[in-house]
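S.K.: What shape does this take:
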Amino acid sequence: MPTIRSATRGDAARVVQIYVESWNDGFGELMPTIEVTEARIARWADTLADGNWWVAEVDDTIAGLVGIGPSRDPVDPDLGELDTIAVDPAYWRQGVGKALMQKALQALASTYPEAILWTLANYPQGQRFYESTGWTLDGSSRDNGHQVSYRRRF
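M.R.: The predicted structure is shown next:
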């Protein structure tokens, strides 16, 4: 079982590695590939410093990350958002994602009555995961139908 802890600026290089690998492996042909860059690491270091990010460790290795915040789309102070959840592909289907989701849901529930997340419309792997953790497709879309949203009430 992974250990969940608050993320720090010092985690940025490993977080970016996980983010890039999970993006490229998970989205495959659905999205263009991305790369690890110094600029991306610097942006993530700033992001991780806001206190709403956690990492999962397995045997002292960061295996995944999750972050939350107020909803950005729609902008609504009473609506939380699951910003990002990503797991190193080497740790997929080992409980890391579920442990991170549990932490995110606890944090969201302590601040918001409801939360939203956005994901790709044709991404069954992600959609099955969200549905298995209590999220419900809400019928909203953006980016010309390329993204769909899920909601969760607390």
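
S.K.: alpha carbons only for contacts and neighbour counts from here, please
M.R.: Fine.

S.K.: Which stretches in the chain count as helices?
M.R.: Using DSSP state H, the helices of the chain run over residues 12-27, 38-48, 96-109, 124-132.

S.K.: so which of those comes closest to residue 90?
M.R.: Nearest to residue 90 among those is helix 12-27 (9.4 Å), distances taken as Cα to Cα.

S.K.: The closest one to helix 38-48, inter-axis angle?
M.R.: Angle between the axes of helix 12-27 and helix 38-48 is 100 degrees (criterion: axes from the mean of the first three to the mean of the last three Cα atoms, to 10 degrees).

S.K.: packing partners for helix 12-27?
M.R.: Here helix 12-27 touches helix 38-48, strand 61-72, strand 75-87, going by 3 or more Cα pairs under 8 Å, 6 or more residues apart in numbering; DSSP states H and E.

S.K.: Determine the number of other residues adjacent to the closest residue to residue 56 other than its chain neighbours.
M.R.: Sequence neighbours aside, residue 4 is the residue nearest to residue 56 in space, at 4.5 Å (criterion: Cα to Cα, 6 or more residues apart in numbering). Residue 4 has 20 neighbouring residues, counting by other Cα atoms under 10 Å.

S.K.: before we go on, could you also do this sequence so I can check it against the first one:
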Amino acid sequence: MSEKVILQTPTLRLARPDDRASLEALVERSVRDLGRGYYTPAQINSSLKYIFGIDGTLIADGTYFVVEVAGQPAGCGGWSYRRTLFGGDQFNDRSPAPLDPAVDAAKIRAFFVDPAFARRGIGRMLMQASEQAARAAGFRVLELMATLPGVPLYQALGFTATGALDQPVPDGTVVPFVPMCKPLG
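M.R.: Below you'll find the predicted structure:
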């Protein structure tokens, strides 16, 4: 990628159904590159097959964002007013049930940044949009399931770890995550 592209101003918009193929490719690049050193190759492969991916419900709900640089997706992520905490459409542990903003936490979902744009404010831009939208919908708390490479970003954004989760997948691989939460001020 050229330096000229990297230096252009990022723009935020809602994801559309026709973004799916380019976002799935971004997810794979992100997990394979940014997950290296945090996850084993087997965990990366299994997480891409069974867990990580685009959740079409987020796109349909209008709660999933794309950050573009020079017309190319540099990152994606969003929030949800539904019970599902993590996982793409292929993940089995999903619930479309709506949350009650008075008692439930909004779910921060499916944040992925293209490695070429890592540590350039893309994740912060996505989080700001997600927090604003969740707050406008009446939520007072955010909850997410962090990947290991995502934990430092979420901590810097005010999230606190609430435990650890070792998620087994059908091939017997176990993928570690960190559940986190943040009150909305």
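
S.K.: Make TSV from the helices of structure 1 and add mean neighbour count to it.
M.R.: Listed next are the helices of structure 1 as TSV, based on neighbours: other Cα atoms under 10 Å:
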stretch	mean neighbour count
helix 12-27	20
helix 38-48	16
helix 96-109	20
helix 124-132	14
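
S.K.: Make JSON lines from the helices and strands packed on helix 12-27 of structure 1 and add distance to residue 22 of structure 1 to it.
M.R.: Formatted as JSON lines, those follow (distance: least, Cα to Cα, whole Å):
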{"stretch": "helix 38-48", "distance to residue 22 of structure 1": "15"}
{"stretch": "strand 61-72", "distance to residue 22 of structure 1": "9"}
{"stretch": "strand 75-87", "distance to residue 22 of structure 1": "6"}
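
S.K.: Between these, which one is closest to residue 137 of structure 1.
M.R.: Among the helices and strands packed on helix 12-27 of structure 1, the nearest to residue 137 of structure 1 by Cα to Cα is strand 75-87 (13.9 Å).

S.K.: what residues does that closest one touch?
M.R.: With contacts defined as Cα atoms under 8 Å, 6 or more residues apart in numbering, strand 75-87 of structure 1 is touched by 18-19, 22-23, 63-72, 96-97, 100-101, 104, 108, 111-117.

S.K.: Tell me the residue in structure 2 aligned with residue 149 of structure 1.
M.R.: Under the alignment (TM-score structural alignment), residue 149 of structure 1 pairs with residue 179 of structure 2.

S.K.: For the residue nearest to its match when sequence neighbours are not counted, grab the count of nearby residues.
M.R.: Nearest residue to residue 179 of structure 2 in three dimensions, chain neighbours excluded: residue 145, at 4.4 Å (Cα to Cα, 6+ apart). Look at residue 145 of structure 2: counted by other Cα under 10 Å, it has 24 neighbours.

S.K.: what residue of structure 1 matches up with residue 145 of structure 2?
M.R.: For residue 145 of structure 2, the residue aligned by TM-score structural alignment is residue 118.

S.K.: Tell me how many other residues crowd the nearest residue to residue 124 of structure 2 once chain neighbours are set aside.
M.R.: Leaving out its chain neighbours, the residue that sits closest to residue 124 of structure 2 by Cα to Cα, 6+ apart is residue 157, at 7.7 Å. If you count neighbours by other Cα under 10 Å, residue 157 of structure 2 ends up with 14.
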